[in-house]
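>>> Okay, here's the prediction I keep looking at, along with the sequence it came from:
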Amino acid sequence: MPLTVCIDDQQPCYSGNETIRGRITFQTPKPIDIQDIRVTFSGCAKAKVQKVKGSAAPTTSYRSKCVLFEKERILWHPSDTIAPGTYEWPFEFAFPSQVLSGSSRWPETLPFRSDANHPLPPTFAAETADALRKLNCTIDYQIQAQVFSPQQGFLGRKSPLFSEVVRLKFIPVSARLDVKRDGNSAVYQHQKEQVFNLRSMLLLPENRGRSLKLQERIQSWLSPGQLPRFSFKASFTYPSRVIQSTPLACSLEITPFMEDSSVTSPPEILMQSLSITVLSQTGARAAPSLMGALSGQVDERIEILSKTSLGMPVSGTVDLVQAFGPLVFRHTDVSFGTFNISRTYRLCASFVFECAGNTKSFDLPNLPIEIFAEFGEPDKIQSSVEHLPEDDSPPSYTSASTLSTRTFEKS
């Protein structure tokens, strides 16, 4: 290769504020006209949103590109013919920890961020779809060297003679959970609860374990206020912050309310089924333009635990990990949001109880959680960054340290 980029002591993953040093080497076997040689350090978030209309109909694509930061250095400006040989220049950049931006024309819409100078999002690559939208998202950090020839004519297009790119993996400190510093996991434990009220003749000790006769059912239907009553509370405890690919610490607690009940002893409560899933939501949007704007969020279901026909007696606190084994979900990306791309998670849990012939459902469909990388272990960077497109053409930027947004209307 006539142009190479070498980074000194390149890290497997960066987190912000590091100094990146290296050198650019250019080799030419013959005299060549060179205008200048440049090196650019940049971060860019690109999204493509498509409406899904079926395989027979053409789809319209809305694209957005957001420059998170850009730092450029002109290494050499000979503006003349240079002799054959090998040339080398050092470079140095500081990896920012925040988006370097001025005012943004992105509207404030959850789950995206539009605040200036928010934390840089992690390296990211995802392609996903549902019945409504197809999304293709990348967040890329790279150092690019370019050799430009003298510009021909006043309106001549400035394209590089040679170009070389080195991509860098990045996950910000804000997306890393310091287990040692934040060792008190109870701080991140949230609880949801629901009270269930039952009325049934089967609550009486002499009726437990049998089925009601038809006459008893009619009597219960006609006089519900005279039936024995029993109340209990179901509480589900879950972590609101989770480290990638680690078990979820979840528990279920059953508390009888004997003071509010007319029976002398609590009846048996059976858990017949349970389900725990995580919904991973990828969001992308294209900037407003003359052709309009388009956004989409696609959910992917990650099943953690699903059990049916259990008939499992439950009372007091039930540690679901001890009862069913580690609740581990597959390797996922950390949670983040930026101008045009986001990744968020929701925990969904459902339990079905049976007590005194009554079936009660405890449904928790939308519990926000955040996914973090473990602090100090950069090798746990999300797997999707390994699939960044290698043949992606280098983006054209407007100016250094300025966030710019561009929308391409139709593919």
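Sure, I can see it.
>>> Only C-alpha atoms from now on, for both contacts and neighbour counts.
OK.
>>> so D319 makes contact with I254?
No: applying CA atoms under 8 Å, one finds D319 not in contact with I254, separated by 11.6 Å.
>>> Between the two, which has more neighbouring residues?
More neighbours surround I254 than the other of D319 and I254, with 18 against 15 (other CA atoms under 10 Å).
>>> Pretty sure that one sits against V314.
Yes: contact criterion CA under 8 Å: I254 and V314 qualify, at 6.9 Å.
>>> Could you tell me whether E300 really is in a strand?
Yes: residue state for E300 (DSSP: H, G, I helix; E, B strand; the rest coil) corresponds to a strand.
>>> Just to check, it is in contact with G283?
No: shown here, E300 and G283 do not form a contact pair, counting by CA under 8 Å, at 11.5 Å.
>>> try this one next to it:
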Amino acid sequence: MNKYSSEHIDIIVDTAPQGILGTFIPGQTISGKVIYKPTTQVDINHVVIICKGICFTEITERSGNNTISHYPEKIILFRNLDTIFRGPHTIPAGTYEWPFQFELPIRCNYSRKSHRRDNQYRLGDQELPPTFKLASENFSQPPEAQVSYKLKVKINPGSIIHTIKRAKELPVWSLSSTPLKPPVPLDSYSEGNGRFKSNSLRPTQHTFKEKMKHAFTSDASLKTPEINIAVQFKMPRCVSATQYMPVELACKYTKTGQNDPESPELILDGCTFSLKSYVNVRSSGTLSEHHDNGRETVLSHTIRGNQKLLSHDGSFIPVWEPIRLADMTSHVHRLVPTFSTWTITMWYKMIVKIRVRHVQTGHIWKFESKFPFEILPGEVEVPAYSKQQTSLVEAGPSELYPPQLQSDNQASSSSAGPPEFRDDLAPPSYNSGDVWRTEPNLKRAC
């Protein structure tokens, strides 16, 4: 094995992440240690550690002659470098540790030439954007958009060829300094109408004489029975990933003829939540700017019906216990707060599909609603209004970001201490026919 190998380096972060989801926050001090365990005697000229944030975009375009062009743009949000050891020294095999400490900036600024589409992005001084990566779907040449924060160690033995490196990602989100207000359902809601007309709703089948009379007359007593329902659904459109969302449903049955069932038994068969992120991306070319967009399904979660009969009077009732976005996916770190920066702007759309079933016949009405959705920043602590704190997501660093925050191998101290650091040296669709619509004047529940 090469005596200069990145496998000999480990980065341990001692600072505890903040918030329920376990992320670092702007302004937080990140401290830890670099562990180096060479298996043989090695030369070291210096050891540096870098803490930096990067916003990267790349647009890929295909021209008519089948030429593919790439337009990348890399923005350094910040870059802090510290020399934690300086030689030159020759050290024997063993375990060596060097402490480090950085403070994440609270804000960043980037001067960018003005362009006509600047209104789609956020310019000037702003808070650090959250850690983010677009894995665009259904695109032959998807754009790339990524915001990343990392620690990077470089050990230089005095030769550029043999320089070894090791990097560790840091999940960074902004958090609300105070507990967020509880999500409140909007005044407006989504509603739809469903109709089911069938001879199977008749208590008894028609005789031949009745069938003939039905075919050639308009006798109301022979009309084919039907079930007409109006369904209304509401939930918050603005919530953090760890806030409990009340989800309510109303069903109103209208009897349109004397043959219609008096009180059909209707139950909620289930509901599917699909959250999609939509991203606008831009990057600078030699002569002009380039723009593209992508989308990604962040979560898709289905809840089975509770098999309870629905009321027919149109009153709203909770259909489940309050649920959180964090409970709908095992990839909690993908629930990035809505954000916009110089070259990336990201927002969400929620798609809710409701199924209502008629118990006697098994007929299912399917309704679909789409509406803008916003994910708020995380919370510093467990919100006091939560009634279900016993079921909070235990999503600390070991669950969310094991490669980033935990050591690959627990290093033990060595009797061979590192040479002293010299301060005097400067650091170098559903198609059921049912109608489901969203009211036009939606208000944010925040």
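Cool, got the structure. Given the structure is predicted, the values throughout are model-derived calculations rather than measurements.
>>> TM-score of the superposed pair?
Here the TM-score for the pair of chains, by TM-score structural alignment, normalised by the length of structure 1, is 0.59; 352 aligned residues with a CA RMSD of 5.8 Å.
>>> helix, strand or coil for E386 of structure 1?
Using three-state DSSP, the structure places E386 of structure 1 in helix.
>>> neighbours around it, how many?
Residues within reach of E386 of structure 1, counting by other CA under 10 Å, total 12.
>>> K33 of structure 2 too?
By other CA under 10 Å, neighbour count at K33 of structure 2 equals 18.
>>> Excluding chain neighbours, what is closest to it?
Among residues not flanking K33 of structure 2 along the chain, P99 sits closest, at 4.1 Å (CA to CA, 6 or more residues apart in numbering).
>>> What's the separation between the one you found and T90 of structure 2?
P99 of structure 2 sits at a distance of 20 Å from T90 of structure 2 (criterion: CA to CA, to the nearest Å).
>>> same thing with E289 of structure 2?
51 Å.
>>> again, but for I364 of structure 2
Between I364 of structure 2 and T90 of structure 2 the distance is 76 Å, computed by CA to CA.
>>> between these two, which one's more packed in?
Per other CA under 10 Å, whichever of I364 of structure 2 and T90 has more neighbours is I364, with 19 against 13.
>>> Might you report the residue contacts of that one?
D269, R355, V356, R357, H358 (CA atoms under 8 Å, 6 or more residues apart in numbering).
>>> Which members of those residues are the farthest-apart pair?
Longest distance between any two of those is 10.2 Å, between R355 and H358; criterion CA to CA.
>>> so where do the strands sit in the stretch 301-411 of structure 1?
312-313, 316-319, 336-337, 341-355, 358-374, 405-408 (DSSP state E, counting those that start in this stretch).
>>> Which one of those strands lies nearest to P288 of structure 1?
Nearest to P288 of structure 1, of those and by CA to CA, is strand 405-408 at 7.6 Å.
>>> Please tell me which residues of structure 2 the closest one aligns onto.
Counting by TM-score structural alignment, strand 405-408 of structure 1 lines up with no residues of structure 2.
>>> Can you give me the buried ones in that strand?
Buried residues in strand 405-408 of structure 1, counted by 16 or more other CA atoms under 10 Å: T405, T407.
>>> So which residues make contact with that strand?
Outside of strand 405-408 of structure 1, the residues within contact range by CA under 8 Å, 6+ apart are Y62, R63, S64, K65, C66, V67, A286, A287, P288, S289.
>>> just to revisit the earlier point, you'd agree the residue nearest to K33 of structure 2 is up against V34?
Yes: P99 of structure 2 lies in contact with V34 (CA under 8 Å); the separation is 6.3 Å.
>>> quick one, which of those two is more surrounded?
Using other CA under 10 Å as the criterion, P99 of structure 2 and V34 rank with V34 on top: 20 against 14.
>>> looking at this, that one is in a strand?
Yes: counting by three-state DSSP, V34 of structure 2 falls inside a strand.
>>> Let me know the secondary structure of the residue nearest to it when sequence neighbours are not counted.
In this structure, V34 of structure 2 finds its nearest non-sequential neighbour in I11, 4.8 Å apart by CA to CA, 6+ apart. Using three-state DSSP, the structure places I11 of structure 2 in strand.
>>> I11 of structure 2: neighbour count?
Using other CA under 10 Å, the number of residues around I11 of structure 2 comes to 27.
>>> if we can go back for a sec, please tell me which one of the contacts of I364 of structure 2 counts the most neighbours.
Highest neighbour count within these, by other CA under 10 Å: V356, with 23 neighbours.
>>> got the contact list for that residue?
Counted by CA under 8 Å, 6+ apart, V356 of structure 2 has contacts L266, I267, L268, D269, G270, I364, W365, K366.
>>> Counting neighbours, which of those residues end up buried?
Among these, the ones that count as buried (16+ other CA under 10 Å) are L266, I267, L268, D269, G270, I364, W365, K366.
>>> And the helix or strand that contains the fourth one against structure 1, how far off on average?
In this case it means D269 of structure 2. D269 of structure 2 belongs to strand 266-284 when assigned by DSSP states H and E. Its aligned residues in structure 1 lie a mean 3.7 Å from strand 266-284 of structure 2 after superposition (mean CA distance after the TM-score superposition for structure 1).
>>> tell me which of the contacts of V356 of structure 2 is nearest to I161 of structure 2?
Distances from I161 of structure 2 to the contacts of V356 of structure 2, taken by CA to CA, are shortest for G270, at 60.2 Å.
>>> can you pull the contacts of that closest one?
By CA under 8 Å, 6+ apart, the residues touching G270 of structure 2 are T302, I303, R304, G305, N306, I354, R355, V356.
>>> The residues you listed, buried ones only, as a ChimeraX selection?
Buried members of those, identified by 16+ other CA under 10 Å, are gathered into one ChimeraX selection as follows:
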select :305,354,355,356
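>>> Please consider this matter closed, and thank you.
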